[in-house]
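Undergrad: I'd like to go over a predicted model; first the sequence, then the structure.
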Amino acid sequence: MPVPIEFSADDTVNILVLDELDYDRFEMVRSKGEIVINVASSGIASLLLPGGRTAHSRFGLPINVHESSTCSILQKSPQAELFIRAKLIIWDEAPMMHRYCFEALDKTMKSILQVDKLFGGKVVVLRRDFRQILPVVLKASRQDIVHATINSSPLWNFCRVMKLTKNMRLQSCSSPSNVDERPTGIRLPGLLSNMYDSDYFQGRAILAPTNECVEFVNDHLMSLLLGEEKVYLSSDSMFRDEQTMEDNAEIYSTEFLNTIRCSGLRSHALKFKIGAPVMLIRNIDQAKGLCNGTKLQIIRTGIHVLSCKILSGKNIGDMMFIPRMTLIPSTGLPIKFQKRQFPLIVSFAMTINKSQVSNSFACWFVSS
């Protein structure tokens, strides 16, 4: 097809550049067509940013970073061209990321741009509050966690700290549900009469300090919903490779694997009812708003898939089918096994840490 007059031939080759320029045309003219890259440290937070992407997907960061890590971006690649043309990079939830992630991007940007300046001379804005959750370091001491934060990196000496002192979200809040924020018992006012109203669960949640408290609250509120409760059991199995001996297969039976609870894996039996709010615990399709932390509402409980309506992000109201997925624990276990189950958890309640990357809502706190 003919090339649009306002674009050069080079612009039409790189789809990444075109995506970053796909904004309001009049606003882009006023800003002289400058490219701004929005990234976040989690999938659900990236949905809250215009054109947002996760830092790992946009920068090619390795999952397990170390001091010598770099980004998997090649010279003269489409990603490299995007970085060359970018004027500003906004990184949300920066305190949650390990310092080696920022240092990896710094080394990569210097190599791509061939400029010996911080991040290759590009302006990088690091957002979020250090009083929220810090990087998760497995079996680390307090000192190790502090050492893993961005302000323990040599890059921090080149950062300028700018503080926000006025809460604009509360000032612009006009919703009655947000105004009526008060501690209560384990209840959601108007639950049964509004359970099919997507706005109801979109703007409310119960916050609790631990996963055990969250499960207790979720089970209690699930029992209040009308309708039949459907139970979905997981399929757990050991990996059959050279690291798994036959003796282990006898010791770690299927019944034992069903009892294992660890980070990223839910219980063997999931109980759902139509109308219940749930949350994704895996990234499935970011373009369609299905990321780790996305809130949904169950509309139909099928045998192989669950029909759900999205309640958060930019795809609110869209209907999605959620299948079972093979979930594999990453670390912390002496054996290798996999669990095939729906990547969902009931989310009448959520932990305070999980709520920090979700949309704003009226919240009720439950003490442990």
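TA: Structure's in. What do you need?

Undergrad: From now on I want contacts and neighbour counts done on CA atoms only, so please keep to that.
TA: Will do.

Undergrad: For A276, list the residues it contacts.
TA: Taking CA atoms under 8 Å, 6 or more residues apart in numbering as the criterion, A276 is in contact with M195, M222, L225, Q297, I298, V346, F348.

Undergrad: possible to save these as JSON lines with neighbour count, secondary structure and distance to V115?
TA: Output for those, formatted as JSON lines (neighbours: other CA atoms under 10 Å; DSSP: H, G, I helix; E, B strand; the rest coil; distance: CA to CA, whole Å):
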{"residue": "M195", "neighbour count": "18", "secondary structure": "coil", "distance to V115": "56"}
{"residue": "M222", "neighbour count": "20", "secondary structure": "helix", "distance to V115": "57"}
{"residue": "L225", "neighbour count": "16", "secondary structure": "coil", "distance to V115": "60"}
{"residue": "Q297", "neighbour count": "28", "secondary structure": "strand", "distance to V115": "49"}
{"residue": "I298", "neighbour count": "23", "secondary structure": "strand", "distance to V115": "51"}
{"residue": "V346", "neighbour count": "26", "secondary structure": "strand", "distance to V115": "49"}
{"residue": "F348", "neighbour count": "24", "secondary structure": "coil", "distance to V115": "50"}
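
Undergrad: another structure for you, compare them:
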Amino acid sequence: MANLRSRGEIVLAVASSGVAALLMPGGRIAHSWFRIPIDIHDRSMCAIRRGTILGDLIRKASLIIWDEAPMTHKLCFEALDRTLRDIQSADEPANEYKPFGGKPILLGGDFRQVLPVIEKGTRADVVDASLVRSALWKHVEVLHLTTNMRLHNPSLSQQARGELAEFAKWVLDIGEGRAPMNKRQGEVERTWIEIPKELLLTPCGDKITAIIDAVYPDFELNYDCIPYLSQRAIVCPVNTVVDEINDNMLAKVPGDAKDYLSSDTISNTLEKPVDFDLLYPIEFLNSISINNFQEHRISLKIGSAVVLLRNINQSLGLCNETRLMVIRLSDYVFESKIMTGTNIGQLVCIPWIVLSGNSPKWPFTLQRRQFPIRLCYAMTINKCQGQTLGNVGVYLRNPVFTHGQLYVAVSRATSKQGLKLLIEDDDGKPCSTTRNIVYTEILSLL
């Protein structure tokens, strides 16, 4: 990127997530930059036309870099392919028959990580949505990164270098399904893995207290310390456990909590019968909870840590997955400091915004006006993808349920010393075995 730009050439850098986009100079989020439709189908095109400023910029670009590509649905790449063929063929008609209109594209990412999320999708649905199952994949040249750059740190001792290399190999073995696994009675596939004892927590008392104490020692003294908070997180497969841990952590923050209630309304209904308000009262709308969507009630304290759920202002570093620390609370806005990304320590204000959510089981679209945040002492495994942390606690009250989740959870930590796992069996007792799901049919295509 630096080489091409130093010669006056144009490089467009995009990523599938906000955190990854901030890591690249001039990076943008792919959906925003290429105007990819949200409700995408197999004939979609991006909202970019010939002769527009953006269309001309793309036409003049020497290279497009797309990071975290494996987590994006294949239809997004196919929509961009059709759009680039149209734009590029304005100057050279033959470009209409070339992949991406003949434009060089560098796709970065790790197929061991979580693949595109398909709501209520089966394994076949997730695999079919992956980039490797697109017709474009036959034109891709796969390049493998093989050098662990952390091992080249001159400050590492020989012993530390050996431990880091061993930990990295163990993490890769989990991601590629090479770690020894067993199957239980009635199961067809081997999915159960034994975790090394030195990584396990085996408390006799409350499990949540144990994982909190392991990841957040001396929290009462450091609850408002950005370097302390930005390097720690507890990750879990599901939101219910995440919310339980976050509530426990908020109670440990000194001071009184301030509650914020959302304003919920209904929009985009095809028809509105007379008894519509009786069928869907405000209390029902308030009770609706959607993944990656703000809750009706949000409790905050001065010093609490939160994560953004939407892209607000990328130039300020306010993207989806940006972590913040609350500094001051008001009625319709709160002031915070950025804890991660490119603008660490900068003061920003987060307002109420209106977000829309829908579901096949509702005959309407929910509009919720609320802060686009959640507490982030604990996060779901999918939400923490892209984060790199010094201290990570993996709490598996329930096993992982899709490809790459265990790999993502354990690979968030930069060292073996910074990783702890607490696993519960069916009776709620600490154990050492958990499920590791790997879709080998995806990795075999690489």
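TA: Cool, got the structure. Keep in mind that this is a model prediction, so the values were computed, not measured.

Undergrad: Give me the TM-score for this pair.
TA: Remark: TM-score between the superposed chains equals 0.85 [TM-score structural alignment, normalised by the length of the first structure]; 340 aligned residues with a CA RMSD of 2.5 Å.

Undergrad: if we go to the second structure, which of the contacts of A276 of the first structure are intact?
TA: Of these, the ones still in contact in the second structure (both residues aligned by TM-score structural alignment, their matches' CA atoms under 8 Å) are M195, M222, L225, Q297, I298, V346.

Undergrad: Would you mind putting those residues into CSV with distance to P183 of the first structure alongside?
TA: Below are those laid out as CSV (distance: CA to CA, whole Å):
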residue, distance to P183 of the first structure
M195, 21
M222, 20
L225, 22
Q297, 25
I298, 27
V346, 21
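
Undergrad: Pull the most distant pair out of these.
TA: Greatest spatial distance in these: M195 and V346, 14.0 Å, computed using CA to CA.

Undergrad: which two in the contacts of A276 of the first structure are spaced the farthest apart?
TA: M195 and V346 (14.0 Å).

Undergrad: relative to its centroid, which residue of the second structure is most remote?
TA: V274 (41.5 Å; CA atoms, centre = their mean).

Undergrad: and that residue, how far is that from Y280 of the second structure?
TA: 12 Å (CA to CA, to the nearest Å).

Undergrad: Also G317 of the second structure?
TA: G317 of the second structure is 38 Å from Y280 of the second structure, by CA to CA.

Undergrad: for T388 of the second structure, same thing?
TA: From T388 of the second structure to Y280 of the second structure the distance is 42 Å (CA to CA).

Undergrad: can you check G55 of the second structure too?
TA: 44 Å.

Undergrad: what about the two, which has more around it?
TA: Between G55 of the second structure and Y280, counted using other CA atoms under 10 Å, the more crowded position is G55 (19 against 13).

Undergrad: so what corresponds to K138 of the second structure in the first structure?
TA: Applying TM-score structural alignment, one finds that K138 of the second structure aligns to N157 in the first structure.

Undergrad: ok, how many other residues are close to I352 of the first structure?
TA: 18.

Undergrad: same deal with the one 10 residues further on?
TA: For A362 of the first structure, the count of nearby residues is 18 (other CA under 10 Å).

Undergrad: dump the residue contacts of it.
TA: S177, N178, V179, D180, E181, G203, R204, A205.

Undergrad: mind checking the SS state of the first one?
TA: Remark: S177 of the first structure carries the secondary structure label helix [criterion: DSSP: H, G, I helix; E, B strand; the rest coil].

Undergrad: That one is in contact with F201, isn't it?
TA: No - look at S177 of the first structure against F201 with CA atoms under 8 Å: they stay out of range, at 10.9 Å.

Undergrad: my guess is the match of K138 of the second structure is in a helix, correct?
TA: Yes - applying three-state DSSP, one finds N157 of the first structure inside a helix.

Undergrad: tell me which of the kept ones among the contacts of A276 of the first structure is nearest to I89 of the first structure?
TA: Closest to I89 of the first structure, out of all of those and judged by CA to CA, is Q297, at 33.7 Å.

Undergrad: Now which residue in the second structure aligns to the closest one?
TA: Under TM-score structural alignment, Q297 of the first structure pairs with M325 in the second structure.

Undergrad: Was I right to think its match contacts G303?
TA: Yes - M325 of the second structure lies in contact with G303 (CA under 8 Å); the separation is 5.8 Å.

Undergrad: residues shared between the contacts of those two?
TA: D224.

Undergrad: How about whichever residue in the first structure pairs up with K60 of the second structure, nearest residue that isn't a chain neighbour?
TA: The alignment partner of K60 of the second structure in the first structure, by TM-score structural alignment, is R85. Excluding its sequence neighbours, the residue lying closest to R85 of the first structure (CA to CA, 6 or more residues apart in numbering) is I35, at 6.7 Å.

Undergrad: What is the equivalent residue in the second structure for the one you found?
TA: I35 of the first structure maps onto I10 in the second structure, by TM-score structural alignment.

Undergrad: Burial check on that match, number of neighbours?
TA: Applying other CA under 10 Å, we find 18 residues neighbouring I10 of the second structure.

Undergrad: quick one: it from P99 of the second structure, how far?
TA: In terms of CA to CA, I10 of the second structure sits 20 Å off from P99 of the second structure.

Undergrad: what does Y332 of the second structure give?
TA: For Y332 of the second structure, the distance to P99 of the second structure (CA to CA) stands at 48 Å.
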